[in-house]
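Participant: Output the structure for:
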Amino acid sequence: MITLSVDSTSSSYAAGQSLGALLVTGAVMALIWRVTRSWRQAGPAHPPTSEAATAAARAKRRRIVLGVLALVAAAGCFKAVSVHNPEPRAAEAGADDSVGASAVPERTVAPPNRLRHHRLMAREETAVVDAALAQRGPERQSDAKRWYYGSEATGVSALLSVHTVEDDPELAAEKQRDSFTQEFRNFFAGARARDTAFFDAGPLRGRLGCGHVDTPTGEAAVCAWSDAYTSGHVLLTDTRDLEEAAQITREFRAATDRRAE
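Facilitator: Okay, here's the model as predicted:
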């Protein structure tokens, strides 16, 4: 899978943003203090005057500068706090409430034999198109469970691909490291998707996004879903309507990822 170099939703990135805001604030405060040095040390504007008057004038100017510095410091701290807003990792944001940390819910991951007009094809029916269509999804295909839907007459109408943390330790590590936002950035970049949009993920927790991609047979819709335990996607060659594709993907997800009651 293509991985973008910077995860702008991570805690380390947010901490860096906050630190940057504090450093800028400190630099501005130091500059103000340095620039106002001669003004703070000068005497009253209309000499001659007594030493007491000079000291009072300097103290007043010092208080003015300190007040300005306090305002700058407050603004800098507010900025540092406001930018520190990391997104939870996928392993946390997409976890079931009834499942403990780092645990996986009891479930069965298996494709439905039929969903709407999509019929599960036998492996021998898909030997020719397997290599071509597999290139449109994530690179780590060897760890994915992948099924094709369609018929010999109409060809492939849907490709269902599912990664699970049970079968893929690398995926489990990614979900501990990446947020949903970063996962979808990587997926859409790898699939070279355009017109991307997000939709309701359905009854299971997580996130669902769709977009358009080019395939050897023309433009198609691709939808991906992610939760703490699964990353899956559906490629639909017979629809370009993303809302319809999202609904079909929700149905595929519910029929494939069957959680124990």
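Participant: C-alpha from now on. contacts and neighbour counts both.
Facilitator: OK.
Participant: contacting residues for Asp214?
Facilitator: Going by C-alpha atoms under 8 Å, 6 or more residues apart in numbering, Asp214 touches Ala220.
Participant: One more, please, to line up against the first structure:
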Amino acid sequence: MLLAIDTHSTAYLQGRVFGLAVVLAVGVILVWVFTRKWRNPVARMPEDLPRVTALRKKRQALLALAMVLVCALYATKFVLDLRNEDPYGAAAETGPTNRTVDAPDAVAGYHLITDEAAARFAAEKSSATSERFWLYSTTPGGTQPSVMFTASTAAWDPRGAAERSEHSLEWLLVNFFAGAKVEDAQDVDPGPLGGLMRCGHIKSGNLVICRWQDASTGGTVATSDTTDIRQASTLALQFRNAAEH
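Facilitator: Purely as a prediction, here's the structure:
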């Protein structure tokens, strides 16, 4: 059965936010990696050390400010776009609320990034949707994200809960992946918590996005560490089992 894509739905908008957030996160990482030498000039002589140290701090501050401005402009544009859209419809019912989500500190060797940059990134993305965002690194205390994890619950997202009470989980996933620009999403095992889960490749890079939906929650895991759907689905299931209660 073909399902119509509702570009005003919460599921579609969450998918679009998530897809753009992945692109933005990858761009920030690439800029940070390729400007490493520029950000960290080396003093050739001892007497050059004070000048070079000051220059290093200045360049790092300028780059950080530029990244913050780009993220802020993105968030502002998206919020304005949402305000210009017609509402999806009345959301009188919130649906079941028996499950919750808590971001785990560590899952499958990935560790929650808690620095200021990650917190700012999560806040800016969450301002455009009721989905909450977290970044994970492969090393404890690391700052380079390898996994992006998001989730929403009926309590955080009444409009999304209303959609779950009015539409099938299939409809929610179709709209989400349409918004995220993923065309090859396929069903994978949702695990003991039930519902539906799908994974697919995002167009803009070698990244896999997995999304689950059940009667109370929705969640997403994107990873750059593998392009294999099955491996990514296993990782997503580990995140879901650790986060959803």
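Participant: Tally up the residues packed near Ser231 of structure 1, please.
Facilitator: Burial of Ser231 of structure 1 is recorded as 22 neighbouring residues (other C-alpha atoms under 10 Å).
Participant: What's it aligned with over in structure 2?
Facilitator: The alignment partner of Ser231 of structure 1 in structure 2, by TM-score structural alignment, is Gly218.
Participant: Superpose on structure 1 and give me the mean offset of the helix or strand that contains that match.
Facilitator: Using DSSP states H and E, Gly218 of structure 2 sits within strand 217-223. For strand 217-223 of structure 2, the mean deviation from structure 1 after alignment is 0.8 Å (mean C-alpha distance after the TM-score superposition for structure 1).
Participant: mean deviation of the helix or strand just after that strand from structure 1?
Facilitator: Downstream of strand 217-223 of structure 2, the next assigned helix or strand under DSSP H and E is helix 229-243. Compared with structure 1 after fitting, helix 229-243 of structure 2 deviates on average by 0.7 Å (mean C-alpha distance after the TM-score superposition for structure 1).
Participant: Helix 229-243 of structure 2 aligns to what range in structure 1?
Facilitator: With TM-score structural alignment applied, helix 229-243 of structure 2 matches the range 242-256 in structure 1.
Participant: buried ones in the matching stretch?
Facilitator: For stretch 242-256 of structure 1, burial by neighbour count (16 or more other C-alpha atoms under 10 Å) applies to 242-243, 245-250, 252-256.
Participant: for structure 1, what spans make up the strands?
Facilitator: Using DSSP state E, the strands of structure 1 run over 107-109, 114-115, 118-119, 145-151, 155-164, 194-199, 207-215, 218-226, 230-236, 257-259.
Participant: coming back round to it: contact partners of the match of helix 229-243 of structure 2?
Facilitator: 108-112, 115, 160, 199, 201-202, 204, 208-212, 221-224, 233-234, 236, 239.
Participant: roughly how far is it from the heart of the chain?
Facilitator: From the chain centre to the centre of stretch 242-256 of structure 1 is a distance of 21 Å (C-alpha atoms, centre = their mean, to the nearest Å).
Participant: pull the longest helix from structure 2.
Facilitator: When structure 2 is scanned for its longest helix (criterion: DSSP state H), the result is helix 49-83.
Participant: Report the aligned residue range of structure 1 for it.
Facilitator: Against structure 1, there is no aligned range for helix 49-83 of structure 2 (TM-score structural alignment).
Participant: Could you list the buried residues of that helix?
Facilitator: Neighbour counts using 16+ other C-alpha under 10 Å place 52, 55-56, 59-60, 67-68, 71-72, 74-75, 78 of helix 49-83 of structure 2 among the buried residues.
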